Structure formats: C-alpha cells, structure tokens
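Asks: Can you look at this prediction? I've put the sequence above it.
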Amino acid sequence: MSSKVAVVTGSNKGIGFAIVRGLCNRYEGVVYLTSRDVEKGEKAVADLKKEGLSPKYHQLDITDIKSVEIFSSYIKASYGGIDILVNNAAITFIENAMESVAVQAEKTLFVNYFSTLSTCEQLFPLLRDGARVVNVSSSSALLKYIPSENLRQRFLDPSLTIPELSNLMREYVDAAKMGTHVGEWGISPYVVSKIGINALTKIQQRLLNDQDIKVNSVHPGFVDTDMTTQKGHQTINECAQAPLYLALDAPDSVKGKFVWSNMWIVAWEA
C-alpha cells in the first residue's frame, strides 16, 4: 500500500510508451502502462521487459467509464493512491480523413476532452500529497488558433468552471454539426480539443491550489508516430522528455502552466 505509483494512459505505443520507459528508468515506484487493447498493452510491457525494465500493466479505456472505475478501484485497493498521472491517451484524424467534420468533431472531443475529464474525475480523488499530473497537449493548443475574440475571452475567464468549459466544448461540436464552426472556431477539431485540455489544466490547478498537487499541460514535440502519419521529425524518446520533466524534475513552483518541448513555459493565450 505504501508504494509510489505512476500511471500513463494510452501508453502501449508512441509518446506514452516512451514516457513509461523513462519512468521505469528513473522513478522509484511502480509504473503502470495502460491501454484500451489488452493484447497490445501486454506486448508493450513485454517489449520493455526485454530492455530490463519492469512496468506493470492494467487495461484502461478512458472512453469507457466502467473500465476507468475498475482501474480506479484496483489502484485504490492495491496502493491507496496515485503519485504521478500522465493523461496521454488521445486521437486525431488524418489530414484527408473521409469522415465528415461533424463526426470528427464529436469523436475527437469525446476522447481528447470529455474522456480525459471523466478519467480525471475518477482518478483525482486518489492523488496523494506531492502528486503531479501531466496533461499531454499540443503546439496547436494556443488560443490564437480560435478566430473569435469572444470565444477567446470566454476561455480566459479566470473564474471559468469545468461545467462552463464543457459547455464551450459542446458548443463547438454543435457548430461543427451545423457547419458554422469555421468562422469562430477554426477548422481543426484536434486544436479545439487540446485548447480544451489547456483550459482544463488551469481550472484543475486552481481547484487544487490548497493541496500539494501540481497540474500542468505539455506540448511534447512533433513526433514521428501514427498520430502524425510519420510526418514528425522527433523520436518518441525525445518527445517524452518534457512530460518526464514535469512528472519528475520541474520545480514545485511550476503548476497550472503550459510547458513546451524545450521545457519553456509558454503563454497559451498568446
């Protein structure tokens, strides 16, 4: 029950896999690699064990509340809490995807924002004193990519609540379904979803300011993975460095921030 615990969502491949690798190499605690697909997750664990590392595995599908509840109950019963949580699981559609913008918007926001939020709601009660949360974001998660000044100001409201932010995300999905989104929201569901993650990070930290818990978001870099259709120029290990910095090395003063791949704090509202 006393072991320190690190959890990385969506970590059977890509940056999440490299974050698990980095934690296994450096973290003095139990590291959980999680994935939606059990077979893929167990293979990823086996691959890391070939490197002499010792991650543990548990199935976790952030889009399935029952899966999240089972995982939460398991961690609570087995360890009593969580010390590092890396919210990495996310999706994006390829550039020339055949799905309509309406479908892309609904699915992208459901996974990247709403499912991350529901996972946090289940796992945050398990965060122990000194815990660190890393929400994986993107270089595209800057408010300048939202054309509407009114929308930008709503995101920047210092008293913005999670229900209000969720309503903003629903407004975007509704606009995409009506085909009226471009003028105010821009063209990318992924951008909106990650702006939502940056805004959520700010709110989460504000709500936890009276506790010794740090919540930050991070642009890990432009990685050569399936998500970027191999257009990225960095390796997964390179892109794991900034998330690992926030999980392990950042000063306690770094909280509620958006950190770039070079470990610089960025003004996401710029």
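Replies: Now that the structure is in, tell me what you want to look at.
Asks: C-alpha only now, for contacts and for neighbours.
Replies: Will do.
Asks: Tell me which stretches of the stretch 151-270 of the chain form strands.
Replies: 214-218, 258-259, 265-266 (DSSP state E, counting those that start in this stretch).
Asks: Tell me which of those strands sits nearest to residue 175.
Replies: If you check each of these against residue 175 by CA to CA, strand 214-218 wins as the nearest, at 26.3 Å.
Asks: same for the closest one, what does it pack against?
Replies: Secondary-structure packing of strand 214-218 (3 or more CA pairs under 8 Å, 6 or more residues apart in numbering; DSSP states H and E): strand 127-136, helix 189-207, strand 258-259.
Asks: Mind putting these into CSV with distance to residue 90 and mean neighbour count?
Replies: What follows is the helices and strands packed on strand 214-218, written out as CSV (distance: least, CA to CA, whole Å; neighbours: other CA atoms under 10 Å):
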stretch, distance to residue 90, mean neighbour count
strand 127-136, 9, 22
helix 189-207, 9, 23
strand 258-259, 18, 29
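Asks: Distance to residue 225 added to these, as JSON lines?
Replies: Shown next, in JSON lines, are these (distance: least, CA to CA, whole Å):
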{"stretch": "strand 127-136", "distance to residue 225": "15"}
{"stretch": "helix 189-207", "distance to residue 225": "16"}
{"stretch": "strand 258-259", "distance to residue 225": "21"}
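Asks: so which of those comes closest to residue 155?
Replies: Closest approach to residue 155 among the helices and strands packed on strand 214-218 (CA to CA): helix 189-207, 6.7 Å.
Asks: how far off strand 214-218 does that closest one point, in degrees?
Replies: 160 degrees (axes from the mean of the first three to the mean of the last three CA atoms, to 10 degrees).
Asks: gap between helix 189-207 and the chain center?
Replies: In this view, helix 189-207 has its centroid 9 Å away from the chain centroid, taken as CA atoms, centre = their mean, to the nearest Å.
Asks: Report the contact partners of the closest residue to residue 269 other than its chain neighbours.
Replies: Using CA to CA, 6 or more residues apart in numbering and skipping residues adjacent in sequence, the residue nearest residue 269 is residue 143, 4.9 Å away. By CA atoms under 8 Å, 6 or more residues apart in numbering, the contact set of residue 143 is 152, 195, 268, 269, 270.
Asks: and what of residue 83?
Replies: 4, 5, 6, 127, 128, 129, 130, 131, 132.
Asks: Check it against this one:
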Amino acid sequence: MSAASSSSSVILVTGANKGIGFALVSALLERDDRAKVVMACRSAARGKQALEELPEAYQARIFMLEMDVASPSSVSQAHKVLAESSDYTPLTGIINNAGVGFGKSVEETCATNFWGTKRVCETFMPLLVDGGRVVNIASASGPNYLSRCGDETRIQQLTDKNVTLDTIEQVYAEGLPSDQLGDAYGFSKSLVNAYTRYLSNKTKTKPQDNIIVNSCTPGYILTDMTRGMGATNDPEKGVKAPMHLLFTEQDSIGRGWYYGSDCARSPLDEYREPGSKPYEDEEGC
C-alpha cells in the first residue's frame, strides 16, 4: 500500500475555506480519525471562519495556512511556514483546488488556475513522501474548450503525451483570439491538464519517481463560481473523483491522466459523459 493510501495521510488542500475545497477538508477528516489536513486559504479571516464551522474534533487535525496561489511571495511564505511544522510534514498528498471562474481575463484566470497550480506543485512537491499524490482540479470546460477551438495545432500540443513546459507556456503566450475570450476558463483548465501530464512525465525521471500526478473534474457543482448557472449538485458530490485519485491503489489509476467526475479516465480534447465507457488511448490504456 502506498504512503498516500495509509491511514496517516497529511493532505494540503488549496482554496479550502469554501465550496469543493471545504467539502474535501471534511471528507478527508471524516475518512480517517488520524488524517490531518493543511487548509490553505487566500484569506486568513475567511479560513478561520470556515474552520470554526467544523466539529472541534476536526479542528484539532487542521493546520490553517494563509496562501494566495496567484502570488509568488505568498506561496513562498506559506511554504516556509509549513516546512517548519513537524506535525504537518511531510505531506502525503496535494490537492490543487484553488481557482477562479468565468468572466475574467485570460491573464487573471490563468494567474490562479494555471500558474497557481504550477507554483504550488513546484513549491510543495518537495515536501511529499515517496508514494505521495498530486491531484489537480481541472474541469470539463478544458476538454470542451479544445473540442471547439478549431485549432488542430493547439489540440495536438496540449494533448501530446510528451508535452513540454515550453510548449505549454508558448500556448499560454499565444492566448485566445478576440472572439474566444469567453473561453478563458476552459483555456486555463486545458493548460492544467497538459501541465499534469508534463509533471507526471517529469517525476518519472526524478528520485521521487513514485509520486503520482493526475487531474480530474469534480463535476458541475453548485459553488460561488457556478451560482446562477444551473448547477445543482452539492459540493459534497464534488469530492468523489479527487478522493479516488488520492486513495485508490497506484496500479489502478495511471499517471498523468485526466478523470471524469465518475472516477473514469476521460479524453483531454472532448467531453465524456459520466457513466459512459472510460477513455482508452491508442495503446489501449
């Protein structure tokens, strides 16, 4: 059994004071009475308020960490604070949940959704144990964006099994055509999926080659981000796929894959309906 699936898990969750992040904190602590959570929140005040909404028994196993993933200095300072805590390090898992939604510019959206995810991975992965897990929260908006973008070169670049960081950053720099600016959110999540694959490939060549990196969509969940947009599923329903990627045996979940909300592998460039046949690439896996 891997370290990430043991009963003494220590999981860092970003964007943890509300929505899916808050539901994940509760689910992790409920799953095992020895589990610990690093509850990373952009606002310390809102984080403290959220903490007080949890049972006292849960509060005793939470490390509150102020961190704005869009700010390099904030992430650096948060790492310094956490690294000094022997009770909450090493980590067994990282869930990159922090994100912003629709209606923002490409730069503002990617600052949190893509660059923030990348920044947290680069900064906190050295704190992971052998066998640790990284789960990047993506969205069906990523595959939906690629399926309709009409740019075959971009599709190939962001679905390449051997995608490089240079390519991902090049695609970001190219941005979106003016008539596609409403796709900033989906664009940012397609970058997250590509980065997940890149990072997974990179860990295979490092001493920490037992770290498992995957991404998933939590589903269409009612949060502040989706309020008024037809979402009806409670945040508690959004924890299924992330928890699956954290605790399922290593041989069963692959590396660098993107999963649907039903915990089945999904393609990067088209939407797969939950409950339908899992995606298989050209190698049949």
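Replies: Structure's in. What do you need? Because the structure is predicted, anything quoted here is derived from the model rather than measured.
Asks: Got a TM-score for the pair?
Replies: The pair, once superposed, lands on a TM-score of 0.86 when counted by TM-score structural alignment, normalised by the length of structure 1; 251 aligned residues with a CA RMSD of 1.9 Å.
Asks: quick one on the thing from earlier: what's the most distant pair in the contacts of residue 83 of structure 1?
Replies: Longest span within those, CA to CA: 6 and 129, 13.6 Å.
Asks: of all the contacts of residue 143 of structure 1, which comes closest to residue 19 of structure 1?
Replies: residue 195 (22.0 Å).
Asks: Distance check, the aligned partner of the closest one in structure 2 against residue 113 of structure 2.
Replies: When structure 2 is aligned by TM-score structural alignment, residue 195 of structure 1 is paired with residue 190. For residue 190 of structure 2, the distance to residue 113 of structure 2 equals 10 Å [CA to CA, to the nearest Å].
Asks: same deal with residue 178 of structure 2?
Replies: 20 Å.
Asks: The two: who's more crowded?
Replies: residue 113 (28 against 7; other CA atoms under 10 Å).
Asks: how much space between the closest residue to that one other than its chain neighbours and residue 84 of structure 2?
Replies: Leaving aside its chain neighbours, residue 113 of structure 2 sits nearest to residue 99 (5.0 Å; criterion: CA to CA, 6+ apart). Going from residue 99 of structure 2 to residue 84 of structure 2 by CA to CA gives 26 Å.
Asks: repeat for residue 256 of structure 2
Replies: For residue 256 of structure 2, the distance to residue 84 of structure 2 - CA to CA - is 30 Å.
Asks: And these two? Which one has more around it.
Replies: Using other CA under 10 Å as the criterion, residue 256 of structure 2 and residue 84 rank with residue 256 on top: 22 against 10.
Asks: residues in contact with the nearest residue to that one once chain neighbours are set aside?
Replies: Of all residues not flanking residue 256 of structure 2 in the chain, residue 197 sits nearest, at 4.2 Å (CA to CA, 6+ apart). Contacts of residue 197 of structure 2 were listed using CA under 8 Å, 6+ apart, and they are 161, 162, 163, 213, 214, 255, 256, 257.
Asks: need the contact list for the last one.
Replies: The one in question is residue 257 of structure 2. Applying CA under 8 Å, 6+ apart, the residues near residue 257 of structure 2 are 196, 197, 213, 214, 215, 265, 266.
Asks: before we move on, what about the fifth one?
Replies: Residue 214 of structure 2 makes contact with 134-136, 196-197, 200, 245, 254-259 under the criterion CA under 8 Å, 6+ apart.
Asks: wait, which of the contacts of residue 83 of structure 1 is closest to residue 105 of structure 1?
Replies: residue 132 (29.6 Å).
Asks: which position in structure 2 aligns with the closest one?
Replies: With TM-score structural alignment as the criterion, residue 132 of structure 1 matches residue 133.
Asks: That match reaches residue 93, doesn't it?
Replies: Yes: with contact defined as CA atoms under 8 Å, residue 133 of structure 2 reaches residue 93; the gap is 4.6 Å.
Asks: so residue 95 of structure 2 is in which element?
Replies: strand 91-96 (DSSP states H and E).
Asks: In structure 1, which residue range corresponds to that strand?
Replies: Against structure 1, strand 91-96 of structure 2 falls on residues 82-87 (TM-score structural alignment).
Asks: That stretch: average distance to aligned residues in structure 2?
Replies: Aligned to structure 2 and superposed, stretch 82-87 of structure 1 gives a mean residue distance of 0.7 Å (mean CA distance after the TM-score superposition for structure 1).
Asks: And the closest residue to residue 234 of structure 1 other than its chain neighbours, how far from residue 194 of structure 1?
Replies: Among residues not flanking residue 234 of structure 1 along the chain, residue 223 sits closest, at 4.6 Å (CA to CA, 6+ apart). Distance check for residue 223 of structure 1 against residue 194 of structure 1: by CA to CA, it reads 16 Å.
Asks: Residue 169 of structure 1 now?
Replies: 11 Å.
Asks: Assumed residue 105 of structure 1 was part of a strand.
Replies: No: the assignment for residue 105 of structure 1, made by DSSP: H, G, I helix; E, B strand; the rest coil, is helix rather than a strand.
Asks: What lines up with it in structure 2?
Replies: That one, residue 105 of structure 1, aligns with residue 106 by TM-score structural alignment.
Asks: Isn't its match up against residue 186?
Replies: No: Residue 106 of structure 2 is beyond contact range of residue 186, at 10.0 Å (criterion: CA under 8 Å).
Asks: Quick check: closest non-adjacent residue to the match of residue 195 of structure 1.
Replies: That would be residue 142: by CA to CA, 6+ apart, it lies 4.2 Å from residue 190 of structure 2.
Asks: What's the local residue count around that neighbour?
Replies: 26.
Asks: Show me what counts as buried in the helix or strand that contains it.
Replies: Per DSSP H and E: residue 142 of structure 2 is located in helix 141-148. Within helix 141-148 of structure 2, the residues scored as buried using 16 or more other CA atoms under 10 Å are 141, 142, 143, 144, 145, 146, 147.
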